[in-house]
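Chemist: build me a model from this:
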Amino acid sequence: MSDARAPLWRTSSYSGAGKECVEVADNAGGALVRDSKQPEQGHITIPSHGWNTFLTALKAPRS
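Modeler: The predicted structure follows:
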């Protein structure tokens, strides 16, 4: 039986097979991030403010 509270992990569409990058899952307080090569090692939790700041920086134009 699966746990309804289990995170739904996803990888970037740019990651190909998804085995050489990080995985991200939504969390009520922000985001969960883990290594796709070693998911059994656990994850880190990034608070909403920090995650939004990170995503904004990724989307910003570079000069």
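
Chemist: drop to CA atoms for contacts and neighbour counts, all remaining ones
Modeler: Fine.

Chemist: the residue most central in space within the chain sits in which helix or strand?
Modeler: Closest residue to the average C-alpha location of the chain: residue 24 at 1.7 Å, with CA atoms, centre = their mean. Using DSSP states H and E, residue 24 maps to strand 22-27.

Chemist: re earlier: surely the residue nearest to the centre of the chain meets residue 9?
Modeler: Yes: under the criterion of CA atoms under 8 Å, residue 24 makes contact with residue 9 at 5.4 Å.

Chemist: I have a second one here; can you model it like the first so I can compare?
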Amino acid sequence: MSDPTFRHWRKSTRSDGGQNCVEVSDAVDGSVMRVRDSKDKTGPVLAFTGEGWAAFIAGAKAGAFDLA
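Modeler: Next up, the predicted model:
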């Protein structure tokens, strides 16, 4: 299996320019989504399958991760 080709890292357009931002980069074929801390560009990267990322986004939109 070859490594997928990834798009450029990007931040949300809703980012306020503060220090608590993440960046994402998706594979062109949609198979993988990468996430990293925007302050530590050489640090660890989380990788999600396309299905896992879709489930995370759906959960976030539904409020599943909101703090009480």
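
Chemist: would you pull the TM-score for this pair?
Modeler: The TM-score (TM-score structural alignment, normalised by the length of the first structure) is 0.71; 58 aligned residues with a CA RMSD of 2.2 Å.

Chemist: returning to that earlier point: for the strand holding residue 24 of the first structure, packing partners?
Modeler: When contacts are defined as 3 or more CA pairs under 8 Å, 6 or more residues apart in numbering; DSSP states H and E, strand 22-27 of the first structure packs onto strand 30-35.

Chemist: for the strand it packs on, buried residues please.
Modeler: Applying a neighbour-count criterion of 16 or more other CA atoms under 10 Å, the buried positions in strand 30-35 of the first structure are 31, 32, 33, 34, 35.

Chemist: likewise stretch 14-32 of the first structure?
Modeler: Under the neighbour-count criterion of 16+ other CA under 10 Å, stretch 14-32 of the first structure has 21, 22, 23, 24, 25, 31, 32 buried.

Chemist: looking at the buried residues of strand 30-35 of the first structure, spot the one nearest residue 59 of the first structure.
Modeler: Minimum distance to residue 59 of the first structure across the buried residues of strand 30-35 of the first structure is 17.2 Å, recorded for residue 31 (CA to CA).

Chemist: for the aligned residue in the second structure for that closest one, give me its contacts.
Modeler: Matched by TM-score structural alignment, residue 31 of the first structure corresponds to residue 33 in the second structure. Shown in contact with residue 33 of the second structure (CA atoms under 8 Å, 6 or more residues apart in numbering): 24, 25, 26, 27, 47, 48, 49, 50, 53.
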